[in-house]
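Visitor: The following comprises the amino acid sequence and a computationally predicted model.
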Amino acid sequence: MRDTEKVYSPPRTRLARWLAEPGADVPEPIRLALIANLYGTLPIFVGGVANTILVAAVIAARLPTPPILAWLVMEVAVCLSRLAVLVVADRAARAGRPTPTDLNLMLAVAWAGCLGYGTFVSLVSGDWVAATLACLSSAAMVGGTCFRNFSAPRLTGVMIALTLGPCCLGAALSGEPLLAVTFVQIPFYLLAMTKAAYRLNGLLVATMRAERENAALALHDGLTGLANRAGLNAAFERHGHRAPGLLYLDLDGFKAINDTHGHAMGDRLLRSVAERIAEAAGSEAVAARIGGDEFVVLCPGRARGALIDLGERLIARIAAPHPIGPDGQALAVGASVGIATAPEHGTGLAALMRAADSALYRAKSLGKGRCSVASRKAAESVSEGPPEAERMSA
């Protein structure tokens, strides 16, 4: 996999977008990852261009005719331009700036055209050593093109056509009847390699989808779709530097609903509660279900007053009837909220959760349906163990 810190820009022009199109219904994150694959790595690029420049130089030394020399000049110019684009794009991607993706795609097409031109002028030169070298080089590069650029099958097909297509024209003008076989061989080769590129592209997209789905399952609660404990930990690692506040919620009366209406209805209620928590918390907050009827909301950069307002709003939203019954029956459940803030109640997630859980226990002991902020004393005693155990035994 590529360096996830580097993000390459999608193509902007119509032609570049057409060339880079990976297929229908491909999510945007996967499209960006496929664009990154088209840039390749510097060692692979250097190996490829070194071969084509060497072949062009050897043939130019053997046949220093204007068409052959022009091929060598074009080959060097295009390869140096591609190298410069790769370096610039790598630096821009690391810095979060736009990358020259359109230019990178156009230069890839130009490089394929140079190979095709070189093969053509070598074939019509009448020198079969030069023709053999050029054809071998083109064939080798076509294989590399297919397996390096299958992130964009259309680009692969165009590059193969430009690389090998001129062989047919060169064969027609070479004066050798046996070379007419290329009119059958090359179209079938082009079709087979392009089809292989599409197949590899489909496998790659399917694999990337599966990776993302597995990652999502690992970080999200299967019932509600909110973050789970692992997802909450990951979110805290991303946002912990922004002095986050943390709300710890526990439903009041949920066990009675489960016992009376069954677990299926209880699951529906939990999903309804989760939707209301996510809506009230907003897009910048991270809502998580950490087990049973317990929820946590991580709020980066919110002041104490804003956290209290959110806690009271959550209590009111959750307490409103939930029309989840089979006949529109509405169920009611309450919620209590404990609040902790960083750095007042700790700087780590575990410390904040213990302090918020202590405040939640106090809110429940005062009559439930309340919002309570952790005290300084709670922050100083969090190392003694989570009061969750005390609440469970109460």
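Guide: Arrived safely. Residues are numbered from 1 along each chain as shown.
Visitor: Could you use CA atoms for every contact and neighbour count after this?
Guide: Will do.
Visitor: What are the buried residues along stretch 147-159?
Guide: Within stretch 147-159, the residues scored as buried using 16 or more other C-alpha atoms under 10 Å are 148-159.
Visitor: Likewise for stretch 133-144?
Guide: So for stretch 133-144, counting by 16+ other C-alpha under 10 Å, buried means 133-135, 137-138, 141-142.
Visitor: repeat for stretch 106-122
Guide: Under 16+ other C-alpha under 10 Å, the buried positions of stretch 106-122 are 106-122.
Visitor: Take the buried residues of stretch 133-144 and write them to CSV, including secondary structure and distance to Arg238.
Guide: Putting the buried residues of stretch 133-144 into CSV (DSSP: H, G, I helix; E, B strand; the rest coil; distance: C-alpha to C-alpha, whole Å) gives the following:
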residue, secondary structure, distance to Arg238
Leu133, helix, 54
Ala134, helix, 53
Cys135, helix, 53
Ser137, helix, 48
Ser138, helix, 48
Met141, helix, 43
Val142, helix, 43
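Visitor: Closest one of the residues you listed to Trp71?
Guide: Ala134 (11.3 Å; C-alpha to C-alpha).
Visitor: thought that closest one was touching Ile53?
Guide: No. Contact criterion C-alpha atoms under 8 Å: Ala134 and Ile53 do not qualify, at 10.9 Å.
Visitor: Pull out the buried positions in the top helix by length along the chain.
Guide: In the chain, assigned by DSSP state H, the helix with the most residues is helix 182-219. Buried residues in helix 182-219, counting neighbours by 16+ other C-alpha under 10 Å, are found at 182, 186, 189-190, 193-198, 200-202, 204-205, 208-209, 219.
Visitor: Go ahead and name everything in contact with the helix or strand just after it.
Guide: Per DSSP states H and E, helix 182-219 leads on to helix 229-239 as the next helix or strand towards the C-terminus. The contact list for helix 229-239 (C-alpha atoms under 8 Å, 6 or more residues apart in numbering) reads 218-220, 286-290, 298, 300, 349.
Visitor: here comes the other one, which I'd like you to weigh against the first:
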Amino acid sequence: MVVPESVAVQLRNGLFASVPIFLGGIMNIAAVATVAVWRHPSPAFIGWLLFEIMLGAIRLAVLVHGRRVIRTGRTPPLLLLSALLSCAWASSVGFGTYLCLTSGDWVLATIACLSAAAMVCGICLRNFGTPRLAATMVFMALLPCVVAGFLTAEPVMPIISVQLPIFFLTIFSASFSLHQMMVSRMIALNDLQRSESLNQTILQASPDYTLILDATNRIIFCNQPNSVDYDQDTLIGREWLSLLPEEDQASGVRALERAKTGKSANLVTHHFDASGGKHWLDIIINQICDGSGRLIMVARDITHQKKSEEEAIWMAQHDALTGLPNRAVLQDRLDRMLNNADHAMVGALLIVDVDNFKSVNDTLGHDAGDALLCAFADHLRAAVAGDDIVARTGGDEFALILTARSATAVDRTAQMIFDRLRQPFVHGGRLIDCSASIGASFIPRDGRLRSEIMKAADIALYAAKAGGRAQLRIFEPAMMVEVDRHQAMIASARYALQCDTIIPHYQPKVSLRTSQVVGFEALLRWRDRDGELQHPGLIQAAFDDSALSGPLSERMLERILDDVERWVQAGIAFGHVAINVTAADFRRGGFVETILLRLDARGVPPSCIQIEVTETVFLGQSADGVKDALRQLSDHGIRIALDDFGTGYASLSHLNQFPVDLLKIDRSFIEKIGSNPDAEAISATVINLGHCLGLEVVAEGVETVDQEAHLMGMGCDTAQGFLYSKAMPMEDVATFLAFRNTPPRQMHRA
């Protein structure tokens, strides 16, 4: 049998155990020796008595020392000495018994034999852990008795001497059997202790709650993680179902019934800690297979997982920027309202769009746009009742579902929104104007399907924007006409791109000093399905569409450079062509490289091109990138014109910060010259400002000789407008130049 080391240590330490048997043996043999000395005070008996006293004292000292060492958890160092002393003591017992048997005093002999028998029993009991030592001690204690039996004259003694070897064998067998039995028990106990220790360690290290229920569902064992809020002893004896919240008790009963059939049961429930915090538990219940009807229950705290799930669900249903519900929540609410609605109106859907939001993003940057959206969301929340819902459906568009049942109620909510939006909004030290357009539809008046309700509100919103923005429009069937027009614009722009009918036209720019054409501005024209030439106003909606505005700009640039290349190769003195560029063109990246590479590929000098930008490109987070782009163009000889000066957001400092060569006075000022002194003063101021900064000044929209005369008097450099010519196709430019730039005398001779 392989004995574990821990058990072997216990067996060896048995030499220092069983103190009562140890003391009883010493005292008993000392008493026999004393009686022997009293009855026969011979030197042999006296020597035996003294030896027993001395040996007993030594053994007792060794025993006490060994026990002290064991109590400290160490291995006693006197094992061999203790074993030798035990053998010496057994020998002294045998020697004393031999003296008593051979003394002829049968009273003493009887006492000695009884004592020896008792000593043998004590030896076997006390030294079961070391059976070889026990057998040796028995042999040493009884062997002298065998010899003494043969040496006495009494006839019966030899018979006893013959029986003693049989007794030896019996004692030996009993000692080894007892040893095996006790060792097996100790090994079993050791394994059990190790198993219990392992189980206890697992329980203590486990983050799970472990309960055992008896057949009546009462708790008879409870192990909880260290983070519990109450003593686990308070749970012992309680009925488990009483710990569940009321709404989960029916599920708990079903789970117990399932577990008692031998199947695994699962239950997700919760409880509140002492501070009121909610904790979620995932419980697995199984029956203990011992026929007792007990159940074991393991509960894992899944609060963190639940919170993560709740956060994921929240994020899936809400807008990350504003915290408002998203389109999915809005659609679900609409579907439920429509399912429960009869013919009477149960509510209204409002779609709210931030006016000019793209301009804020382009001019002040996306951080300002995000801040504006958050403030806008707060205004909407504050304007609705508790049962109403406010959602962000994407970009700068929001939606509200109101319990309003009349146009008056919708108008009242809209006015509250408009009132709140009039409050100043400041970002980065700038005051930003925030307004909104609102389109509304009624549920279920304007449709029995969610898509119909939302489409009706979208149409109403489009009507609100088309009507001047910052207003509320409630859906009417007639609004479909305007939506159809918007869709027609988008479709026409797509058609023009697909069929390649984008055609640049050129409006001349005339020097007011020489009356000569100094250049042209490229303007977009396109042909419809009937081949008719159309103005860009008929596809205006496409310029606000991110999917179409880029391709339109690319197509125009390609066509303009093709025309310029032909004029250069034909030697036509057209001066330059001004190309309009927006902030979106710069944001797309690579604009400067595209211009320069295409000019180089066509062999066109950069001086043949001008770039016209509005003041909005100087604003926003991309201003530094625009400045670098314009600087590169300027360094390559391309002049930069600032269009619509005086109507945007730019400050005069931008004229120094950006490489501007020309100022263009907006037509809104030019058309009032001769009738509005303020317009004349503004125009004169812009011209003087431009000249002071060394810039050329161009007047747009000149249509009358009187306007031209006023501009010449103000010292304006260049003019363009219908007074000189409408925008013309590329084919007419050469003829126009030949006629316009011919000196008067040559024209007269002709």
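Guide: Received the coordinates, thanks. Just so you know, these numbers come straight off a predicted model, no measurement behind them.
Visitor: Is it possible to get the buried residues of stretch 133-144 of the first structure out as JSON lines so that each row also shows distance to Asp309 of the first structure?
Guide: Output for those, formatted as JSON lines (distance: C-alpha to C-alpha, whole Å):
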{"residue": "Leu133", "distance to Asp309 of the first structure": "76"}
{"residue": "Ala134", "distance to Asp309 of the first structure": "74"}
{"residue": "Cys135", "distance to Asp309 of the first structure": "73"}
{"residue": "Ser137", "distance to Asp309 of the first structure": "70"}
{"residue": "Ser138", "distance to Asp309 of the first structure": "68"}
{"residue": "Met141", "distance to Asp309 of the first structure": "64"}
{"residue": "Val142", "distance to Asp309 of the first structure": "63"}
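Visitor: tell me the two of those that are most distant?
Guide: Between any two of these, the greatest separation by C-alpha to C-alpha is 14.3 Å, found for Leu133 and Val142.
Visitor: re earlier: can you lay out the buried residues of stretch 147-159 of the first structure as JSON lines showing secondary structure?
Guide: Putting those into JSON lines (DSSP: H, G, I helix; E, B strand; the rest coil) gives the following:
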{"residue": "Arg148", "secondary structure": "helix"}
{"residue": "Asn149", "secondary structure": "coil"}
{"residue": "Phe150", "secondary structure": "coil"}
{"residue": "Ser151", "secondary structure": "coil"}
{"residue": "Ala152", "secondary structure": "coil"}
{"residue": "Pro153", "secondary structure": "helix"}
{"residue": "Arg154", "secondary structure": "helix"}
{"residue": "Leu155", "secondary structure": "helix"}
{"residue": "Thr156", "secondary structure": "helix"}
{"residue": "Gly157", "secondary structure": "helix"}
{"residue": "Val158", "secondary structure": "helix"}
{"residue": "Met159", "secondary structure": "helix"}
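Visitor: From the residues you listed, pick the one nearest Trp128 of the first structure.
Guide: Met159 (24.5 Å).
Visitor: What lines up with the closest one in the second structure?
Guide: Under the alignment (TM-score structural alignment), Met159 of the first structure maps onto Met137 of the second structure.
Visitor: and the gap between its match and Thr110 of the second structure?
Guide: Separation of Met137 of the second structure from Thr110 of the second structure (C-alpha to C-alpha, to the nearest Å): 21 Å.
Visitor: what about the aligned residue in the second structure for Ala112 of the first structure, which helix or strand?
Guide: Per TM-score structural alignment, the equivalent position to Ala112 of the first structure in the second structure is Ala90. Here Ala90 of the second structure sits within helix 79-101, counting by DSSP H and E.
Visitor: Equivalent analysis for Leu431 of the second structure, please.
Guide: Per DSSP H and E: Leu431 of the second structure is located in strand 430-432.
Visitor: in the next helix or strand after that strand, what counts as buried?
Guide: The C-terminal neighbour of strand 430-432 of the second structure among helices and strands, as given by DSSP H and E, is strand 436-443. Going by neighbour count (16+ other C-alpha under 10 Å), the buried part of strand 436-443 of the second structure is 436-443.
Visitor: counterpart of strand 436-443 of the second structure in the first structure, which residues?
Guide: Counting by TM-score structural alignment, strand 436-443 of the second structure has no counterpart in the first structure.
Visitor: cool, stretch 53-68 of the second structure as well?
Guide: Going by TM-score structural alignment, stretch 53-68 of the second structure sits over residues 76-91 in the first structure.
Visitor: Show me what the matching stretch is in contact with.
Guide: With C-alpha under 8 Å, 6+ apart, stretch 76-91 of the first structure has contacts from 6, 8, 39, 42, 49, 53, 99-101, 103-104, 107-108, 110-111.
Visitor: Now a PyMOL select for only the buried ones of those residues.
Guide: The PyMOL selection below is limited to those of the contacts of stretch 76-91 of the first structure classed as buried (16+ other C-alpha under 10 Å):
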select buried, resi 6+8+39+49+53+99+100+101+104+107+108+110+111
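Visitor: farthest pair in the contacts of stretch 76-91 of the first structure?
Guide: Lys6 and Ile53, at 29.5 Å, using C-alpha to C-alpha across the contacts of stretch 76-91 of the first structure.
Visitor: need the contact list for Pro131 of the second structure.
Guide: Taking C-alpha under 8 Å, 6+ apart, we find Pro131 of the second structure in contact with 124, 172, 175-176, 179.
Visitor: do the same with Phe295 of the first structure
Guide: Contacts for Phe295 of the first structure (C-alpha under 8 Å, 6+ apart) come out as 248-250, 287-289.
Visitor: from the residues you listed, which two are the most distant?
Guide: Largest separation among these by C-alpha to C-alpha: Asp250 and Ala287, giving 13.2 Å.
Visitor: Looking at those two, which is more packed in?
Guide: Ala287 (29 against 22; other C-alpha atoms under 10 Å).
Visitor: Within the helices and strands, which one has the more buried one?
Guide: For Ala287 of the first structure, the element it lies in under DSSP H and E is strand 286-291.
Visitor: Moving C-terminal from that strand, which element do we reach first?
Guide: Where DSSP H and E defines the elements, the next helix or strand beyond strand 286-291 of the first structure is strand 294-299.
Visitor: List the buried residues for that next one?
Guide: Applying 16+ other C-alpha under 10 Å to strand 294-299 of the first structure flags 295-299 as buried.
Visitor: For the match of Ala112 of the first structure, which residues are in contact?
Guide: 137-138, 140-141.
Visitor: Please convert the buried members of the residues you listed into ChimeraX selection syntax.
Guide: Provided next is the ChimeraX selection string for whichever of the contacts of Ala90 of the second structure are buried by 16+ other C-alpha under 10 Å:
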select :137,138,140,141
